[in-house]
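S.K.: Show me how the following folds:
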Amino acid sequence: MFAVHCLDHADALPRRLANYDAHKAHLAQGRVKTVISGPLVAEDGETMIGSLFVFSAEKIEDVRAFNAADPFNAANVWRSVSINPFLMRVDNRSLELL
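M.R.: All right, here's what the predicted structure looks like:
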């Protein structure tokens, strides 16, 4: 698995909203499987400031290519992207948390 941490440009919200449907469609297809994803938010709990993903893929190169093809990337939403291998040790998610 791979963790992807993206932080938005300060002025990215209009581009983020305009490209949300295309971004969501992108996550639903491809060789890279989305395990979890969602927006990072400011301390107010609402203002979107980035994105967090955990992907399942064969190689980090697949994740890099998948992320590079994301409509948010093409729309210059993200000012920084970090992609790291991830070893899940604990998974306490349950349906009531989702």
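S.K.: From here on, just use CA atoms for contacts and neighbour counts.
M.R.: Will do.
S.K.: Now Gly30. Nearest residue, chain neighbours left out?
M.R.: With C-alpha to C-alpha, 6 or more residues apart in numbering as the criterion, Gly30 has its nearest non-adjacent residue at 7.6 Å, and that residue is Phe66.
S.K.: Run through the residues that contact the closest residue to Thr34 other than its chain neighbours.
M.R.: Spatial nearest neighbour of Thr34, excluding adjacent residues (C-alpha to C-alpha, 6+ apart): Phe55 at 4.7 Å. Contacts for Phe55 (C-alpha atoms under 8 Å, 6 or more residues apart in numbering) come out as Met1, Phe2, Ala3, Val4, Val32, Lys33, Thr34, Val35, Ile36, Val63.
S.K.: Could you also give me the structure for this next sequence, so I can compare it with the first?
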Amino acid sequence: MHYVIHALDKPDALPIRLANYEAHKAYLAKATVKTVISGPLVADDGETMIGSCFVVEADSKDEVLAFHNADPFKAAGVWEHVHINPFLKRVDNR
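M.R.: Predicted structure coming up:
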């Protein structure tokens, strides 16, 4: 099943995000949960990172929660609000 992880950063989290980016990237590369697509959420200026969005594939929400809880961004306290929801993919125009 697919899940969406929508995570908004704490105010002024950008320096923490940048300091932990390499660890976050390395974690995603070796994680057992498959990341279908992911990237930073940005402010209206199109550049300032304000959060993260992932579409992942996993067997259960518990597996997604474990994946999220082990992310270096979570450990560093980057995110203020996180929502994880099941997602039904209907269209993929790639």
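S.K.: Next, the TM-score between them, please.
M.R.: With the length set by TM-score structural alignment, normalised by the length of the second structure, the two chains reach a TM-score of 0.96; 93 aligned residues with a C-alpha RMSD of 0.6 Å.
S.K.: quick revisit: compare the contacts of Phe55 of the first structure and tell me which is most surrounded.
M.R.: Val63 (24 neighbours; other C-alpha atoms under 10 Å).
S.K.: Three-state assignment for that residue, please.
M.R.: Under DSSP: H, G, I helix; E, B strand; the rest coil, the three-state class of Val63 of the first structure is helix.
S.K.: residues touching it, list them.
M.R.: Phe2, Val32, Phe55, Ala57, Ile83.
S.K.: mind listing the strands in the first structure by residue range?
M.R.: 2-8, 33-41, 48-56, 78-85 (DSSP state E).
S.K.: buried residues in stretch 56-65 of the second structure?
M.R.: For stretch 56-65 of the second structure, a neighbour-count test (16 or more other C-alpha atoms under 10 Å) marks Val56, Glu57, Ala58, Lys61, Val64 as buried.
S.K.: Quick one: map Val42 of the second structure onto the first structure.
M.R.: The alignment partner of Val42 of the second structure in the first structure, by TM-score structural alignment, is Val41.
S.K.: Next, count neighbours for the closest residue in space to its match that isn't next to it in sequence.
M.R.: Once flanking residues are discounted, Val41 of the first structure sits nearest to Met48: 4.4 Å by C-alpha to C-alpha, 6+ apart. Neighbour count for Met48 of the first structure, taken as other C-alpha under 10 Å: 19.
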